[in-house]
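>>> I'd like to go over a predicted model; first the sequence, then the structure.
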Amino acid sequence: MPNVPIVKKRIKFIVISSCSLILLVILYRSFLKHKTNGSQSIQNFDKDDWTANSQIGEDLVKDFTNVPQHITNQQLLNQLEHAKVQISILEDRVRALEASTPRKYPQVKYLNYKNRKRILITGGAGFVGSHLVDTLMVQGHEVIVADNFFTGRKRNVEHWLGHENFELIHHDIVNPLFIEVDEIYHLASPASPPHYMYNPVKTIKTNTMGTINMLGLAKRVMAKVLIASTSEVYGDPTVHPQPETYWGHVNPIGPRACYDEGKRVSETLSYAYAKQENVKVRVARIFNTYGPRMHMNDGRVVSNFILQALRNETITVYGNGKQTRSFQYVSDLVDGLISLMASNYSQPVNLGNPVEHTIEEFAWIIKKLVGGKSEVKQTDAVEDDPQRRKPDITRAKTILNWEPKVPLQMGISRTISYFRRELERSDRFQKDSKKYFDSPDLERSQHSRQNFVPDKT
């Protein structure tokens, strides 16, 4: 009897091994699902699905264990095509099984109805907002996120979707929102120059009409509201470091004015409502913040430098690099916001890191932590770019007993790890997408799958 060619033997071995592995994975996942899920017993398992999956696996094994001696290359290719379709169907069913598995959420503290608060976070799917959501959820509160997803992303809060204490509303706060809440964290607004300059009129509307809507909601339901202001209200400061009593030095018609003046008006509105309508307001002036979930291409110092270093590109420093900034890690900011909301202090409070670095120093710090072959070079300065920025946090220390705790190198290392994972994910997605859409076999594979009917399923 003639021997089967080595190539055919290898193909048979690969296909049989793949099918066996898939069946084992299905069996193992099904076992875990019904072992750990107390609400379902093993008797409730969908026997039809299991029979169908088993039948597909048996068909695959039969196809390739009973290869006739006289089989041609074309027939072998047809059987391979048939196997591809079968495996694809198995993959779909594995995904369906995974989707039906109950979600596991981070552990949250239990609070009774007297201590549990309903908290609205506008912009809660954004960088800072999503970290605030995590902290408040773990503390046991009910959290409602309102976001129009201009800069926010559902992926930032997807780990809470479906939780009984969490609700996500796709809503633009330029329009009124009618809900019942105890506290409001008003964080909604694009915060990076490329984002707020993209649509300056909308940025102003968000910080004026949006703030009016939130203050009106707070007035109606007698809720406490925290307004997320910014260090940009100080403009290009002539006082250093900047205390809360400094009125600022802002260009009202410059490229940053839509954000700078929008936040200044937001503060003015807050204190007008506090004086006239007795609304309980808190105002946080937030200085430069960094950490995981930052936008990769938001044009800020941290994200720009880390991305350029990870890609071995030139690290570009705007101007002479002598401008100074003070960077705080996002977890420190979240602690400060929660402490401010819980306090009885109604005047503006700086939340930032008083440790000052030049932009050039910061570029070299990131280059050292990332490694690689990037060079640091200077480029043209940006219009109205503040030359010095450092908060005076005496008020935060005194009133809130708050100051930043996360060291710069630790925070930057965590952020670099996040950006590295994001780059890998992005590159993998692009690679897979290209592989899929550029595949010459795609049309044939789809056609085969559409016309294929499993034998006994």
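Nice, I can see it. Source: prediction; values computed, not measured.

>>> C-alpha only now, for contacts and for neighbours.
Will do.

>>> For the chain, just list every one of the helices.
Along the chain, counting by DSSP state H, helices occupy 6-36, 47-65, 73-100, 127-138, 193-198, 200-221, 257-277, 301-310, 330-342, 359-370, 394-395, 408-437, 442-451.

>>> which parts of stretch 310-323 are buried?
For stretch 310-323, a neighbour-count test (16 or more other Cα atoms under 10 Å) marks 310-312, 315-319, 321, 323 as buried.

>>> ignore the last one, stretch 242-259
242-244, 248, 250, 255-259.

>>> Generate JSON lines for those, with distance to residue 426 as supplementary columns.
Shown next, in JSON lines, are these (distance: Cα to Cα, whole Å):
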{"residue": "242", "distance to residue 426": "39"}
{"residue": "243", "distance to residue 426": "41"}
{"residue": "244", "distance to residue 426": "41"}
{"residue": "248", "distance to residue 426": "41"}
{"residue": "250", "distance to residue 426": "38"}
{"residue": "255", "distance to residue 426": "31"}
{"residue": "256", "distance to residue 426": "31"}
{"residue": "257", "distance to residue 426": "34"}
{"residue": "258", "distance to residue 426": "32"}
{"residue": "259", "distance to residue 426": "30"}
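
>>> Output the helices of the chain in TSV, with distance to residue 145 appended to each entry.
Shown next, in TSV, are the helices of the chain (distance: least, Cα to Cα, whole Å):
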stretch	distance to residue 145
helix 6-36	31
helix 47-65	38
helix 73-100	24
helix 127-138	8
helix 193-198	20
helix 200-221	13
helix 257-277	20
helix 301-310	25
helix 330-342	16
helix 359-370	33
helix 394-395	29
helix 408-437	23
helix 442-451	40
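
>>> Minimum distance to residue 182: which of those helices has it?
helix 200-221 (7.5 Å; Cα to Cα).

>>> got the angle for the closest one vs helix 257-277?
Using axes from the mean of the first three to the mean of the last three Cα atoms, to 10 degrees, the direction of helix 200-221 lies 20 degrees away from that of helix 257-277.

>>> and here's the other structure:
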Amino acid sequence: MNYLGNIRANSSRKTTYKGSYSLYNNQPKRRILVAGGAGFLGSHLCEALLNAGHQVICLDNFSTGLQRNIAHLRRLETFTTIAHDIVQPFDLQIDEIYNLACPASPPHYQSDPVHTTKTCVLGSLNLLELATRTGARILQASTSEVYGDPNVHPQVESYWGNVNPFGPRSCYDEGKRCAETLFFDFHKKHNVETKVVRIFNTYGPRMRPDDGRVVSNFIVQALKGEDITIYGDGSQTRSFCFVDDLIDGFIRMMASPSSLTGPVNLGNPGEFTIGELAEKVIGLTGSRSKIIHRPLPVDDPRQRRPDISLAMQELGWRPKVNLASGLLQTIGYFDHLLAQSTRELEELT
């Protein structure tokens, strides 16, 4: 069945987060810094925090973050944008910090690997020093990539990982591992209230069309009627978490007791092969795209699935959005975006 008729009818609606506002209801409103706030995840987080009544400062160097992601927030007096790279020190008075500032897709973080490492390490250091000066609680958005190509499945937080320290993905994988080290050492040495979450593959509206990650790649190719490219034989697995569920996990983690420092896995434990994902996207878009295969990239993980027992126990959190529902929302976003781009191109010619 081709769902694009219904998708197009609803694709212009803004995404509105409907998560755990109640976690903040009995707490004073806060001044919150979201580093990387114009990115895919950051913009959804800014929106959620604003909807909960907080003052939000979006800090972004706009290397991969987009102005359009936060355009609808600029009319709010409680929202401020600062163009800044966290590799450089800065000073603000804030109550909470979310560190989401780093390119997360391989094409983007590999385009300048040295700066990616600096963002992870020097950026985290600057934010932790800011938290030390201001007494702010700070959350680090780490990644399942710290597990590398795992020898333990599903991945539990106690697993140390299997990471190549000098491969093409190392700037991100090892950068995030070092960032975690800094967070735990600042907690121990300076008594900073730190939180660390490890994000597993997340998707949803506001992903970039050129993101290079598998969900956005497949959807854009299907909508354009292009061949869908699978790297490898398609048997490798991933677990896909819809963005609203992840943001709910962020907020729950930030509001948790100070004794819970993490790391805590946040992801959807439903496990799918890449081949299964491609077939789902083709079916949901009604596309006639064919699947083609290309060589598997170096160090691409064979399996990825989170054990979320800790998040369920300590945060009362588990994902609610199934893959088909989340894909339909994401397809609608990309369909609207591609149609808009086509109209703009036609107007210029």
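Looks like it came in fine. Every value quoted in this text rests on a predicted model; they were computed, and no experiment measured them.

>>> centroid residue for the second structure?
Most central in the second structure under Cα atoms, centre = their mean is residue 41, positioned 4.4 Å from the mean C-alpha point.

>>> ok, the aligned partner of that one in the first structure to residue 356 of the first structure distance?
Matched to the first structure by TM-score structural alignment, residue 41 of the second structure sits across from residue 128. To residue 356 of the first structure, residue 128 of the first structure is 21 Å away according to Cα to Cα, to the nearest Å.

>>> What does residue 222 of the first structure correspond to in the second structure?
Under TM-score structural alignment, residue 222 of the first structure pairs with residue 135 in the second structure.

>>> so that match sits right up against residue 192, yeah?
Yes - counting by Cα atoms under 8 Å, residue 135 of the second structure does reach residue 192; the two are 7.1 Å apart.

>>> Neighbour count for the two, which is higher?
When residue 135 of the second structure and residue 192 are compared for neighbours, residue 192 comes out ahead with 23 against 17, by other Cα atoms under 10 Å.

>>> For that one, list the residues it contacts.
The neighbours of residue 192 of the second structure, taking Cα atoms under 8 Å, 6 or more residues apart in numbering as the test, are 128, 131-132, 135-138, 186.

>>> of all the residues you listed, which comes closest to residue 4 of the second structure?
Nearest to residue 4 of the second structure among the contacts of residue 192 of the second structure, with distances taken as Cα to Cα, is residue 138, at 40.9 Å.

>>> burial measure for that closest one, as a count.
26.

>>> what sits against residue 262 of the second structure?
195-197.

>>> and residue 112 of the first structure, which of the helices of the first structure is closest to it?
helix 127-138 (13.9 Å).

>>> got the buried residues for the closest one?
For helix 127-138 of the first structure, by 16+ other Cα under 10 Å, it's 127-137.

>>> Could you list every helix and strand in contact with it?
Contact here means 3 or more Cα pairs under 8 Å, 6 or more residues apart in numbering; DSSP states H and E; on that basis helix 127-138 of the first structure packs against strand 118-122, strand 142-147, helix 330-342.

>>> Give me the angle between that helix and strand 142-147.
160 degrees.

>>> Tell me the mean distance between helix 127-138 of the first structure and the second structure once they are aligned.
Compared with the second structure after fitting, helix 127-138 of the first structure has a mean deviation of 0.5 Å; criterion: mean Cα distance after the TM-score superposition for the first structure.

>>> and residue 209 of the first structure, which of the helices and strands packed on helix 127-138 of the first structure is closest to it?
strand 118-122 (13.3 Å).

>>> and the closest one, how far out from the chain's middle?
Distance of strand 118-122 of the first structure from its chain centroid, counting by Cα atoms, centre = their mean, to the nearest Å, is 18 Å.

>>> and for stretch 283-297 of the second structure, what span of the first structure is it aligned with?
Counting by TM-score structural alignment, stretch 283-297 of the second structure sits on residues 368-382 of the first structure.

>>> Just the buried residues of the matching stretch, please?
Per 16+ other Cα under 10 Å, stretch 368-382 of the first structure contains these buried residues: 370, 374, 376.

>>> cool, and stretch 86-103 of the second structure?
Within stretch 86-103 of the second structure, the residues scored as buried using 16+ other Cα under 10 Å are 86-87, 94-103.

>>> Show me how far that stretch is from its chain's centre.
16 Å.

>>> Out of the buried residues of stretch 242-259 of the first structure, the closest to residue 96 of the first structure would be?
For those, the nearest to residue 96 of the first structure is residue 259 (45.5 Å; Cα to Cα).

>>> What does the closest one correspond to in the second structure?
Match for residue 259 of the first structure (TM-score structural alignment): residue 172.

>>> my guess is that match meets residue 116, correct?
Yes - look at residue 172 of the second structure against residue 116 with Cα under 8 Å: they come within range, at 6.4 Å.

>>> OK, contacts around the residue nearest to residue 120 of the second structure when sequence neighbours are not counted?
Closest residue to residue 120 of the second structure apart from its sequence neighbours, by Cα to Cα, 6 or more residues apart in numbering: residue 175 at 5.1 Å. For residue 175 of the second structure, the contact set (Cα under 8 Å, 6+ apart) comprises 116-118, 120-121.

>>> now residue 159 of the second structure
By Cα under 8 Å, 6+ apart, the neighbours of residue 159 of the second structure are 147, 152.

>>> now residue 246 of the second structure
Counted by Cα under 8 Å, 6+ apart, residue 246 of the second structure has contacts 199, 202, 266-267, 319.

>>> and if we set it to 7 Å?
residue 266 (Cα atoms under 7 Å, 6 or more residues apart in numbering).

>>> and the gap between it and residue 120 of the second structure?
20 Å.

>>> And for residue 286 of the second structure?
In terms of Cα to Cα, residue 286 of the second structure sits 40 Å off from residue 120 of the second structure.

>>> How about residue 153 of the second structure?
Counting by Cα to Cα - residue 153 of the second structure and residue 120 of the second structure are separated by 26 Å.

>>> higher neighbour count, those two?
With neighbours defined as other Cα under 10 Å, residue 153 of the second structure and residue 120 compare such that residue 120 has more, 28 against 12.
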